[in-house]
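**Student:** Coordinates only, no sequence provided:
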């Protein structure tokens, strides 16, 4: 899957590319602040804050109806959910304001922005893979003892890799179970990683969670097959079982819905 890990830290490819671009932008602005004008240092800090805020606000506005019922989730930035276009608009406004004050400073500031954009694009190109990985060929045991395969059944599939010891997994499971119950044309598979039947069954019972298809993967075969470097990991499989997309880390309701819509669009399924 499209992810990067450094020791205990793991990042989704898009998130890692955005972080890399931000670091390069701030570093370039810092160098220019020392060599050209120290005001570029303060400007870059404000630009980073405004860009992130605008990216989040843009995402929230795109999904205003979903956030209206749970407004506190506007602050749940750890779930992801940022608009590239919103962030770009925020940075552009700050850049234009600086350019109106000083064309010279505006030109140098634009150079630091370009450096950040190039770094983002280069990092994404290096870490993102469009390879259509086929589904695993082995069968997995369900909680009732029966066996099933994952993907390749002629319907798009959302495959969630999770564990009971994983706090982000526990936070997102109820939302994912709810969305699975009302999504008729996409299958959901919840594959527990590394734990035994009793542990999984006891947890689901204690949390009153009804997962449509819970399978056991005590040997972490799915994590290995998809190169998942952390949990939770959500994989989006096309109707033929090939990997069409992925998301590493806790996923929000809005991002999950977006990914499902993209998956259905690729398969020619009407929304």
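**Tutor:** Arrived safely. Predicted model only: the values in this text are computed from it and were never measured.
**Student:** switch to C-alpha atoms for all contacts and neighbour counts from now on
**Tutor:** Will do.
**Student:** Residue 5: how many residues sit nearby?
**Tutor:** Residues near residue 5, counting by other Cα atoms under 10 Å, number 14.
**Student:** so what's it up against?
**Tutor:** 11, 229 (Cα atoms under 8 Å, 6 or more residues apart in numbering).
**Student:** give me the element it is part of.
**Tutor:** According to DSSP states H and E, residue 5 maps onto strand 3-6.
**Student:** Stretch 192-210: how far from the chain's middle?
**Tutor:** Distance of stretch 192-210 from the chain centroid (Cα atoms, centre = their mean, to the nearest Å) equals 25 Å.
**Student:** Between the two ends of that stretch, what distance do you get?
**Tutor:** 14 Å (Cα to Cα, to the nearest Å).
**Student:** buried sites along that stretch?
**Tutor:** For stretch 192-210, burial by neighbour count (16 or more other Cα atoms under 10 Å) applies to 192, 193, 195, 197, 200, 204.
**Student:** Take those and write them to TSV, including distance to residue 101.
**Tutor:** Formatted as TSV, the buried residues of stretch 192-210 follow (distance: Cα to Cα, whole Å):
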residue	distance to residue 101
192	57
193	56
195	60
197	65
200	61
204	60
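**Student:** can I get the residues you listed in CSV with distance to residue 178 and secondary structure?
**Tutor:** Shown next, in CSV, are the buried residues of stretch 192-210 (distance: Cα to Cα, whole Å; DSSP: H, G, I helix; E, B strand; the rest coil):
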residue, distance to residue 178, secondary structure
192, 18, strand
193, 21, strand
195, 23, coil
197, 23, helix
200, 19, helix
204, 14, helix
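**Student:** Make sure residue 158 is indeed in a strand.
**Tutor:** Yes: judged by DSSP: H, G, I helix; E, B strand; the rest coil, residue 158 forms part of a strand.
**Student:** who's in contact with it?
**Tutor:** 186, 187, 188, 189, 234, 235, 236, 237, 260.
**Student:** 10 Å instead, please
**Tutor:** Going by Cα atoms under 10 Å, 6 or more residues apart in numbering, residue 158 touches 150-151, 176, 180, 186-190, 234-238, 245-246, 256, 259-260, 263.
**Student:** And for residue 125?
**Tutor:** 13, 14, 17, 119.
**Student:** The third one reaches residue 84, doesn't it?
**Tutor:** Yep, that's residue 17 we're talking about. No: Residue 17 is not in contact with residue 84 according to Cα atoms under 10 Å; the separation is 11.9 Å.
**Student:** try this one next to it:
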């Protein structure tokens, strides 16, 4: 299943390629590509800036973390607004440019619409009320998701660099946020290897389970690591994040669940 981020990236690539194709014989070809470049740049900068401002109490602890965009911390609405504003302002005096953008935008939307519909239907499908994970001894244990408070499930593996980097963040959150239940499900590793890794990192986790065959992650469409799922107090899957989480991006997902 394609993530929202993947859809956005695919859309930008398709749009840029179409505009370049339509403008290939135009005298304004360089103007077209420059405009798209600056629109994307403005969108990314503004999206990151608004995200940082919204979670400034966290980022001010470590200013360098502002530059760590691996956490996926972007405010998409403000980013789209800024990018489209730059695009329209630079093109408003050039009818031909506007024509290129409108045609490319329409084709891109038509191409991605079926994928968006499929993703929406997939994300709104009922979530299971419990999952069966295995303990380190291989015994199955039923984990309830409808427990009256938010649940976070993190799929991870010790060989995964982003998993290793985000683990201390998730461990601290588990220790300090008792109003959220954190569940860690290791993917396809021997328990001794996973436990040895956690000990070497000085990370103490509760609710650690194993998915030796990868069936749990597949059932949720989590095909990359790390993937983190966010469930509301009713046990409904409301959001997901594929990739590394920082303290700020984790709180970005938890805030709506705790209101």
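**Tutor:** Happy to help now that I have it. The structure displayed is predicted, hence computed values, not measured ones.
**Student:** Of residue 17 and residue 84 of structure 1, which one has the most company?
**Tutor:** Per other Cα under 10 Å, whichever of residue 17 of structure 1 and residue 84 has more neighbours is residue 17, with 25 against 16.
**Student:** any idea how far the residue opposite the more buried one in structure 2 once aligned is from residue 256 of structure 2?
**Tutor:** Superposed on structure 2 with TM-score structural alignment, residue 17 of structure 1 falls opposite residue 7. For residue 7 of structure 2, the distance to residue 256 of structure 2 (Cα to Cα) stands at 23 Å.
**Student:** And for residue 250 of structure 2?
**Tutor:** 11 Å.
**Student:** And the two? Which one has more around it.
**Tutor:** The neighbour count for residue 250 of structure 2 versus residue 256, taken as other Cα under 10 Å, is higher for residue 250 (20 against 10).
**Student:** On the three-state scheme, the more buried one is what?
**Tutor:** helix.
**Student:** what about the helices in structure 2?
**Tutor:** 4-22, 29-54, 56-59, 76-91, 95-123, 161-176, 191-201, 215-219, 247-258 (DSSP state H).
**Student:** List just the one of those that sits closest to residue 70 of structure 2.
**Tutor:** helix 161-176 (8.9 Å; Cα to Cα).
**Student:** which bit of structure 1 covers the closest one?
**Tutor:** Under the criterion TM-score structural alignment, helix 161-176 of structure 2 matches residues 167-182.
**Student:** residues near the counterpart of residue 45 of structure 2 in structure 1, how many?
**Tutor:** In structure 1, the residue matched to residue 45 of structure 2 (TM-score structural alignment) is residue 53. Residue 53 of structure 1: 17 surrounding residues under other Cα under 10 Å.
**Student:** Map residue 63 of structure 2 onto structure 1.
**Tutor:** Counting by TM-score structural alignment, the partner of residue 63 of structure 2 is residue 71.
**Student:** Spit out the contact partners of that match.
**Tutor:** 60, 64, 65.
**Student:** can you check residue 178 of structure 2 too?
**Tutor:** residue 149.
**Student:** ok, it to residue 246 of structure 2 distance?
**Tutor:** 19 Å.
**Student:** List which of the contacts of residue 125 of structure 1 are still in contact in structure 2.
**Tutor:** Retained in structure 2: none of the contacts of residue 125 of structure 1 (criterion both residues aligned by TM-score structural alignment, their matches' Cα atoms under 10 Å).
**Student:** Can you flag the buried ones in those?
**Tutor:** 13, 14, 17, 119.
**Student:** got CSV for those residues, with distance to residue 141 of structure 1 too?
**Tutor:** Shown next, in CSV, are those (distance: Cα to Cα, whole Å):
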residue, distance to residue 141 of structure 1
13, 31
14, 33
17, 37
119, 44
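**Student:** What is the neighbour count of residue 50 of structure 1?
**Tutor:** Count around residue 50 of structure 1 with other Cα under 10 Å applied: 19.
**Student:** same deal with residue 58 of structure 2?
**Tutor:** Residue 58 of structure 2 has 18 nearby residues by other Cα under 10 Å.
**Student:** Just to confirm, what residue in structure 1 is aligned with residue 207 of structure 2?
**Tutor:** Match for residue 207 of structure 2 (TM-score structural alignment): residue 213.
**Student:** show me what contacts residue 20 of structure 1?
**Tutor:** Residue 20 of structure 1 sits in contact with 14, 116, 117, 119, 120, 121, 122, 123, 124, where contact means Cα under 10 Å, 6+ apart.
**Student:** I misspoke; the intended subject was residue 6 of structure 2.
**Tutor:** Contacts for residue 6 of structure 2 (Cα under 10 Å, 6+ apart) come out as residue 12.
**Student:** and it, how far is that from residue 171 of structure 2?
**Tutor:** Relative to residue 171 of structure 2, and taking Cα to Cα, residue 6 of structure 2 is found at 28 Å.
**Student:** so the match of residue 17 of structure 1 sits right up against residue 116, yeah?
**Tutor:** Yes: using Cα under 10 Å, residue 7 of structure 2 makes contact with residue 116 at a distance of 7.9 Å.
**Student:** Tell me which residues touch residue 156 of structure 2, please.
**Tutor:** 162-164, 166-167, 184-189, 194, 210-211, 224-228.
**Student:** count of residues packed around the closest residue to residue 171 of structure 1 other than its chain neighbours?
**Tutor:** Distance criterion Cα to Cα, 6 or more residues apart in numbering; nearest residue to residue 171 of structure 1, sequence neighbours excluded, is residue 250 at 7.9 Å. Other residues lying near residue 250 of structure 1 total 20 when counted by other Cα under 10 Å.
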